[in-house]
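1. structure of the sequence below:
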Amino acid sequence: MKRICSIYKSPRKNEMYLYVDKREALSRVPEGLLAAFGPPQHAFDMVLTPERKLAREDVAKVLANIEKQGYHLQMPPPQDEYIEHLPDELLRMNDPV
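-> The predicted model follows:
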């Protein structure tokens, strides 16, 4: 399944995104979610296929959610997740000598 998607970012929560079918835009996103999300800011459009890799989401889950409910909400990563991505040498800087 191939789908052209529009991705919107939240002005209220850093790294929160809504994926929707470009043709349907935000028409199937519940009003309550849009109210909590804030005025959606269009980030970009992209073609999603089952073979495509996404940085933080399972593309099959994104496509299934768009098909079933009309949108996929990408939540921000947990606050402490950034530590996992720091190079070892940065983590060792705080080790006692």
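
2. okay, CA-based contacts and neighbour counts for the rest of this
-> Noted.

3. what segments of this structure are helices?
-> For the chain, the helices defined by DSSP state H cover 31-37, 59-69, 88-92.

4. give me the residue at the spatial middle of the protein.
-> residue 74 (3.3 Å; Cα atoms, centre = their mean).

5. my read is that it contacts residue 14, right?
-> No - with contact defined as Cα atoms under 8 Å, residue 74 does not reach residue 14; the gap is 10.9 Å.

6. now the other sequence, so there's something to compare against:
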Amino acid sequence: MHCDIYKSSKKDEMYLYVARPDYSNEVESTDPLGVLSEALRNAFGRATFVMHLELNESKKLARVNVLHVLDSLQTKGFFIQVPPEGLINPNAVEPEGLRGA
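-> Predicted coordinates for the structure are as follows:
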């Protein structure tokens, strides 16, 4: 399964995988956000192309299970990779009770 990957302008580490089943026959690409609902488009923001991948069941991805991505690409035409939970934001303001501890 061929797909294009785009990053979000609104949220760091949020990526959109868009299925490209006719990759070898396509001349020009369409709007990558066209597969999303209006609410998801607004949440994703501007899509910036990152790369093209050919996925298969033996391919390893860094943060998501390739089988989940392939299933979503086949059923919905897209997959949204959200930022991992629990990442520490080094710029976050410390809670009041922890300052100066």
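
7. aligned to the residue nearest to the centre of the first structure, what sits in the second structure?
-> Aligned counterpart of residue 74 of the first structure in the second structure: residue 81 (TM-score structural alignment).

8. can you check residue 4 of the first structure too?
-> Under the alignment (TM-score structural alignment), residue 4 of the first structure maps onto residue 2.

9. check whether its match really touches residue 52, as I assumed.
-> Yes - the pair residue 2 of the second structure / residue 52 is scored as a contact, 7.4 Å apart, by Cα under 8 Å.

10. compare these two (neighbour count), which wins?
-> A count of neighbours by other Cα atoms under 10 Å puts residue 2 above the other of residue 2 of the second structure and residue 52, at 18 against 15.

11. report how many residues lie close to the aligned residue in the first structure for residue 53 of the second structure.
-> Counting by TM-score structural alignment, residue 53 of the second structure corresponds to residue 46 in the first structure. Look at residue 46 of the first structure: counted by other Cα under 10 Å, it has 13 neighbours.

12. list the contacts of residue 46 of the first structure.
-> The contact partners of residue 46 of the first structure, by Cα atoms under 8 Å, 6 or more residues apart in numbering, come to 4-7.
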